[in-house]
Each structure stands twice: as structure tokens, then as C-alpha cells.
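> need a structure here:
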Amino acid sequence: MKRTLILSLAMLLITQLTFAQKTFIHAGKLIDVKNNQMLSEMTIIVEGEVITEVQKGYASPGRSDKLIDLKSKTVMPGLMDMHVHMENETSPRRYLDRFVDNEADIAFNSIIFAKTTLMAGFTTVRDLGGSGVNISLRNAINAGKVEGPRIITSGKSIAPTGGHADPTNGMRRDLMGDPGPEVGVINGVADARKAVRQQVKNGSDVIKITATGGVLSVAKDGNAPQFQQDEINAVIETATDFGIHVAAHAHGDEGMKRAVIGGIHSIEHGTYMSEETMDMMIEAGTWYVPTITAGKSVADYARIPGYYPAPVKAKAETIGPLIQSTFGKAYKRGVKIAFGTDAGVFPHGENYREFIYMTEVGMPNLEAIQTATLRSAELLGMEDRIGTIEKGKLADIIAVSGDPEKDIKVMKDVTFVMKEGKVFRMD
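Predicted coordinates for the structure are as follows:
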């Protein structure tokens, strides 16, 4: 009895000490993404998963506390990428792989891509389209089974028959069949509602539609609208009933207009976006996720003989180089912008390239970082939990070598990654 009491008291003491331990982070420079300014000599105090204090100067930790010395680094909130594809990565074999890869193959590959993304400083991503393995990957990360960013996923994208996300595009006719709403292929309002409900049932956090043709699908057109207005309206109305957002892949302007009229939450890519559409987006509060890196990457890969099928090569050469210019115009006009790259179209972990391309056409360095922190959190509706380094927020914190306010290229040099108070990288 006495031994049991002693053991119980010891366990209680150990538990109290564990929960009392704090982590003190000494930041030489700290980016205040709310005000786009650089602070110097700051201390961030973390308890468990949460930031409990942010103080000026280097506060001294207690004897039981942990100290992380980042005095030579620039510290900022964990980065967010609002357009990735965690299940795959570019390869000239991509169009063959869908016939030979099993679901388990896709899953094991996705684990590697997830860890690579986290190590690059991206603690939150929005996965906009895969086979459904992306839902299982999200669950595995949330359960602590594998390492990766926090994932907000759309599961399988929704498209019409022959549209950009029809999984049977380019197949032999006897293999095409007639896919329907259960795999995200719709024709008409009833199909639209069923497809959304199916994705929600499968566990999707957000819905994605392909409002126009796309570059990498084996189909001739990359710009034409793919949904009638009533179909778009039905998708968005149904998703809204579930309390979730809808994102629209769109290169052509007419498809963007229809999506904005229907109440779309974000436009992805936006290659041929007109000034009229920009103004519509500003009035409606629609977000724009540019994915410049994808545009530049596909244009480069198209120059490699045999990398893409002929229809894809032609679209990549035409559409790819235009996105950066559209982004510059949309930024100057005042469209709301969140950071997104389309990682998977190029190698995961190279997401930082988007910062370089954004600043090349006029966005200040710290504002570009703001799009990948505060603004992305706002797009997700999660700004009360993530996106800034403030008391009460989740401890998603990264650091880079160098000063990104002076040289945005140092965003490549991530040396420290903390997600929800747990350190995943410390070089």
C-alpha cells in the first residue's frame, strides 16, 4: 500500500514536471507577418503545442526548461502552400505509372513527399487533388504515424466527362468506361451534388473543381470552360451546406468568371485572367493562388524530348510561361493572394521558388512571406490557430539562414522546423 502511494506520487511529480517544461526560442530576427516588419532579439516561449509568450529581448529559461538558440537565424511562422499534390511527383513515366502503381505504391511515395515538404519549412499545405490516398496521408500525419505537414485535402478533384480531372483521359477506349460522381466525374446538377457529398463522405476537407481545361491532362484544350453555370452553382451550394470551401483550377477566363459568379472561394493558376475577372474577384473577395513555379516548370520540362505526350507538350509551352505575368497584374490590381505552387508538378521541397518568382514582378519580400503565412491562414479560415507567431497560436515555427528581407533566395535555406511544438529539424 505504502509502495503504491509512493509510486503514485512519483508519477504525479513526473507528470507535473513534464507539463511545466517550457521551450525558449531565442530569435536573432523575427518576422512580424501582420505588420510586415523585422523584429530583432526576441524570445518565443512554447508550452506543449502552443506559443504562450513572445517577448522582446532574450529571456532566461528556468532550470527545467529547454533553450533553442536561433540568434544567428531569421525566425518566422511555419510556411503554408495552398496548392500541392502530395501523392505524386513529376516524371516522364507519370502517364505510365497510373497503370502500374498500386494504391500502396502511391501511399509509400506520398510519405516521402510529405516529409520533404515539412523539412522545407512548410508546416501546412492544401492538397488539391489525388486519388484519395491524400486523405489517408492526412490521417496518418494527424495520428503521428508519419512525418509531414498539416494537410487540408480535397481528395479527388471534380470534373465533367473528358474534363481535366477525368481519370480516364488519354486511355484506350475500352479502358475509359463511363466514370461518374463516385470518382468525381459529373454531368448535370444531380451529379454535381452527389460528387460533393461523396467527397465529403470520403473525408475531404475542401472541394476542388476543374473549371477549365488543364495543362497536364491528356486532352487537347487547356483553356475552355468545363462546367455549365448551374453545375458550378450546385457544387458550391452543396459544399457550402457542409461548411467547406471550393477551389477552382482555371486557366481560361470564361471558366473563372463562371466560378466567381457561383461563389468560388479561390481561383488556382488563373493564367488568362482578365482585368474584368480581377475586378470581379476583388468585389467578391475571391482568393487567387498563382502557382507560378508550376507554370515555369512545365515550360522547362516541355523542352525535354519525350517528357510529355504531344498534347501536353503543346499546352505546357503555351500556358506555362504566362502565369508570372498574370500574377504581377493581379497583385498590382489588388486581388487577394495566397501562396501556392502546385508542388508535385515539380519536385516537392522546391516550393521556395515561388517566393523568388513573386518578388521578381514587384511583390516586396516580406509581403511574399506574408502570403505563405497569415494570408494562407486566412484563406483556410484558420487564422485564429496558425499563420503568425503570437500568444495562443499553435507553435508552427521555422528559421532560415540569412535575411529574406534583403535576399529572398535564403528561403531555400531552412535550418529549423517546429510543428505544434515538436522539433522536426534543427541543423
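> okay, CA-based contacts and neighbour counts for the rest of this
Noted.
> what's the burial count for Thr52?
Other residues lying near Thr52 total 19 when counted by other C-alpha atoms under 10 Å.
> ditto for the one 10 residues further on
Gly62 has 12 neighbours, counted by other C-alpha under 10 Å.
> go on, Asn102?
Residues within reach of Asn102, counting by other C-alpha under 10 Å, total 10.
> chain center to stretch 296-304: distance?
Offset of stretch 296-304 from its chain centre (C-alpha atoms, centre = their mean, to the nearest Å): 22 Å.
> actually stretch 247-264, not the one I typed
19 Å.
> can you give me the end-to-end span of that stretch?
Using C-alpha to C-alpha, to the nearest Å, the end-to-end distance of stretch 247-264 comes out at 6 Å.
> need the contact partners of it.
Residues outside stretch 247-264 that contact it (C-alpha atoms under 8 Å, 6 or more residues apart in numbering): 206-214, 222-227, 229, 232-233, 236, 245-246, 265-274, 277, 280-281, 284, 286.
> filter the residues you listed to the buried ones?
206-214, 222-227, 229, 232-233, 236, 245-246, 265-274, 277, 280-281, 286 (16 or more other C-alpha atoms under 10 Å).
> this one next, for a side-by-side:
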Amino acid sequence: MSIRSSSQVALLCLAFAPALAGAATPTGLHCGQLFDSRSGEVLGAHTVLVRDGKVAGVTAGHEAVAGAEVVDLGGHTCTPGWTDLHVHLGGQSSENSYSEGFRLDDVDYAYRSVGYAEKTLMAGFTSVRDLGGEVAPHLRDAINRGLVDGPRIWAAGKSIATTGGHADPTNGYNSTLSHLLGPPGPTEGVINSVDDARQAVRQRYKEGSDVIKITATGGVLSYAKSGDAPQFTVDEVAAVVQTAKDYGYRVAAHAHGEEGMRRAVEAGVTSIEHGTYMSDEVMALMKRKGTWYIPTIHAGRFVADKAKIDGYFPEVVRPKAARIGALIQQTAARAYEAGVPMAFGTDMGVGPHGDNAREFLYLVEAGIPAAKALQMATIDAAKVLGVDDQGVIAAGQRADIVAVPGNPVEDIAAVLAVDFVMKDGVVYRRPGDARAAP
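Take a look at the predicted model:
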């Protein structure tokens, strides 16, 4: 973190003045405290100078910045913008979710996603990885063009599954409908061979995905009995990973069961999502391979709670939700103690969009220090994405900055009270705004 004296700040202001004369007005943030994501420490008062979407300087104390619009964030802690590595912006769980798949058009999901994206951004999440949903690449493009407000999106597009597996889009269809539509194949993200695996990845490339997502085991909310059985052969997973590497993609693997996780980690996936039945052996393997673990505790707790409500889930889903959902927080605690690389993700879309920050509280409940939980959503998340220009408040980084009242390292509940959000140097939320929090 760059710390300068008052005289150095004055020189910094003079140095910036000529360049700023013909540029957009810079912004100076007077932060009461600043979270250094590299050290995990909360530093004292700092001034952050933002220009042209980047952090131009970080100085100790509250100093005047020539020609800048100053935002007073005294009494707040500024942190790098948060990243949620597992969301589904194209939908949100409800008691009607399963029937809506037969009644709604893609455009209905697209319109809904606009509101979900805005809620996510206003909750402090300036970047997300959307792991499965055909709406996401289009939403990403609309946000990038400034048409709608939302986080920066790394979009997987359609998840890759096996026949009958989690993310087979025809699960639960009756025989007449299945006969009319025919069996889905690699274009629809369903594979049954090494060649299919390669074609499915190439199809995602054709469609403009940023990352590949596979469903290495059964899932909780799919209309199928198993929530943990392995659903890819070793060769199939390896073909996905190798083909993804050819296109510069990283691979995220949804996995609840031990064997499916082991196959995915051995094949070289970047991350394991959920990881419910992660064994000590798999944890050791992940440490050796450098595989990241994204726990998604929020989703586990959400589905476990909803499983208690008659009719919320189909009966084939309800036992899985009750059994698997309740275990994820325990697995996260064990993984942290074992030293498995971990980063932040919620599986939001299972729970309500905009509630993403509650994951921080669940991580701390699991025994993970608050500072580490914040690192998981900042500098660690950037490593999972493979980027080096975000996750830290430092000169040259993206100006993605969030501020919360008080000190979230001392009281993690402060993350639920975000009242300043900046993404790429644009202020979307500031203290006193009438724009309601999600």
C-alpha cells in the first residue's frame, strides 16, 4: 500500500493537475479506514484518488486533491469491490421455479436479470462469475455497453452436463415432450463422450462464454434423485479441461460427492463449487493441485430451510435439499482448517439476489476470520478469475471500491450496510442516497 507524507501528496496533486485539465473530473475518496486486502489489515484514514476508471494514488490521511470531487467516507471502511464467484443472474428460486421453466420465455428471464444485476451491484459486488445461464452473456454485454447497471460479469453460458445429470435441461420432462424435442447434445450442453466434451466447450466458445462450468456430480435442485453421484468419466472431464485450456478458459466444477470431486481435481479444474462431501483425501489433493474451493454456504442454508416447507421443492428434490444443504458450512470449516485455497461464492439465484454479503457472516460463523473472508471476496477471487487488475486498492488497479460504516473486521455484520459503491470509477451509490439498498 502506497503511504506518502503531506509534502508528497502536494507534489502528487501538482503532477496530476495538467493531465486533469482536459480530462473528466477525478474523484477523491476520504476513507475513515482502508482494508488492505494483501495483508488483511485495516489501515487508518486514507485518501484514494480515482481518475479515468483507475486508482491513480493512495495516500495516508485526508488530503486535499486538486480539481477532484471529494466524497467524504469518514466513519467508513473502504474495501476493494467484492466479487461473488458463483451466481445465476438469470433466475431466482421460488415455489414456482420448476413450473416457470415451461411458462416463461427467454425474454422474461432477461428482463428479470436486469433487476437482479442491479441489486447485486448495490450490495457491493462489482464483479461476479455467472456459472450457468444462457441469459448471462447477453446481460454481460448490456452492462459493458452501459445499457443497464450491474457488476462486471464472467459468464459461463450453458453449463456442461451428462445425460440425466445436473444441468441436463430436459430433466423432469414427460415422455411425449422428450420424444418431440429429442435428446439434448453438446450444443445444449449435454455430453456422453470425449468428443462430445470437446464439442460442448467449443460451442461455449462460439457463444461467447468467459469460463466453462461442468456439473461433475448430481445436484440439489435438479429434478433427479442423486445429489452426489459422479456424472463424468475421468476422460470426459480431462477432455473438457484440455479443450478449455486451448481457448484460454478456466473450468469451474459443481460437485457435491467425493468421487466426482476427485476426478475433477485430478483433471485440473480451477475450482470446486459447493464441495459438500469433501473428504480429507480430496482436500489434500486440492492443496497439491492448487484447486480453489468455493463453498456457497448461503445456498446450502437456504435450501435446507426451504426443504422444511411443504410444496416449495418437488418431492424428488426435497430430501437432497434437507440432507446436502445443511452440510456445506461444516465442510467450509474443515477446509479452512486444512488449508485448502478458498474464495467467495454464494450460488445466488438459489437465494435472493442482493443478499450476497450474508455469505461473509456464514463464513465467520464457520470459524474463518473476518479479514480472511474479505480477502476471499477480493484478492483471492481475482486469483481465481486469473486477473491482476482488481481485488486491491492500489495505483493502477480498477477503481472498484466499496465502503461500509464501521470496521467489518471487528464486526462482520457491517457488510450488510453498504452505502458506497464505485465500479470502474463510476459512483453508483453513496451515503445519503435515496436509492434503497437491496
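> tell me, the longest strand anywhere in structure 2 lands on which residues of structure 1?
For structure 2, the strand that runs over the most residues, judged by DSSP state E, is strand 69-80. On structure 1, the counterpart of strand 69-80 of structure 2 by TM-score structural alignment is residues 66-77.
> buried stuff in the matching stretch?
Leu67, Leu70, Lys71, Ser72, Lys73, Thr74, Val75, Met76, Pro77.
> can I get the residues you listed in CSV with distance to Val185 of structure 1?
Compiled in CSV, the buried residues of stretch 66-77 of structure 1 are given as follows (distance: C-alpha to C-alpha, whole Å):
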residue, distance to Val185 of structure 1
Leu67, 52
Leu70, 49
Lys71, 52
Ser72, 52
Lys73, 48
Thr74, 46
Val75, 44
Met76, 41
Pro77, 38
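> so where do the strands sit in the stretch 151-300 of structure 1?
Under the criterion DSSP state E, counting those that start in this stretch, strands of the stretch 151-300 of structure 1 are mapped to 159-160, 185-186, 207-210, 246-250, 266-269, 287-289.
> got JSON lines for the ones you listed, with distance to Gly57 of structure 1 too?
What follows is the strands of the stretch 151-300 of structure 1, written out as JSON lines (distance: least, C-alpha to C-alpha, whole Å):
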{"stretch": "strand 159-160", "distance to Gly57 of structure 1": "53"}
{"stretch": "strand 185-186", "distance to Gly57 of structure 1": "56"}
{"stretch": "strand 207-210", "distance to Gly57 of structure 1": "44"}
{"stretch": "strand 246-250", "distance to Gly57 of structure 1": "42"}
{"stretch": "strand 266-269", "distance to Gly57 of structure 1": "40"}
{"stretch": "strand 287-289", "distance to Gly57 of structure 1": "37"}
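> what's the match for Glu367 of structure 1 in structure 2?
So, by TM-score structural alignment, Glu367 of structure 1 is matched to Lys372.
> how far apart are the one helix or strand its match maps to and its match in structure 1?
Here Lys372 of structure 2 is covered by helix 370-376, with elements defined by DSSP states H and E. Mean deviation of helix 370-376 of structure 2 relative to structure 1 after superposition (mean C-alpha distance after the TM-score superposition for structure 1): 0.5 Å.
> wait, which of the strands of the stretch 151-300 of structure 1 is closest to Leu137 of structure 1?
Nearest of the strands of the stretch 151-300 of structure 1 to Leu137 of structure 1, taken as C-alpha to C-alpha: strand 207-210 at 17.1 Å.
> so that closest one matches what in structure 2?
The aligned range for strand 207-210 of structure 1 is 212-215, by TM-score structural alignment.
> mean offset of that stretch relative to structure 1 (after superposition)
Here the mean offset of stretch 212-215 of structure 2 against structure 1 after fitting is 0.4 Å, by mean C-alpha distance after the TM-score superposition for structure 1.
> roughly how far out does that stretch sit from the chain middle?
So, by C-alpha atoms, centre = their mean, the centroid of stretch 212-215 of structure 2 is 15 Å from its chain's centroid.
> show me where the stretch 301-438 of structure 2 has its helices.
Ranges of helices within the stretch 301-438 of structure 2 are 318-325, 328-338, 358-365, 370-376, 379-385, based on DSSP state H, counting those that start in this stretch.
> looking at those helices, which is buried most?
Most buried of the helices of the stretch 301-438 of structure 2, by mean neighbour count (mean count of other C-alpha atoms under 10 Å): helix 370-376, with a mean of 24.
> check which helices and strands that one is in contact with.
Applying 3 or more C-alpha pairs under 8 Å, 6 or more residues apart in numbering; DSSP states H and E, one finds that helix 370-376 of structure 2 contacts helix 358-365.
> average offset of the helix it packs on relative to structure 1?
With mean C-alpha distance after the TM-score superposition for structure 1, helix 358-365 of structure 2 departs from structure 1 by a mean of 0.9 Å once superposed.
> returning to what we had before: now, the contacts of stretch 247-264 of structure 1 that are in helices?
Among the contacts of stretch 247-264 of structure 1, the members falling in helices (DSSP state H) are Gln229, Ile232, Asn233, Ile236, Thr277, Met280, Met281, Ala284.
> contact partners for Gly188 of structure 1?
Shown in contact with Gly188 of structure 1 (C-alpha under 8 Å, 6+ apart): Asp230, Glu231.
> counterpart of it in structure 2?
Per TM-score structural alignment, Gly188 of structure 1 is aligned with Ser193.
> ok, now how distant is its match from Asp235 of structure 2?
For Ser193 of structure 2, the distance to Asp235 of structure 2 - C-alpha to C-alpha - is 8 Å.
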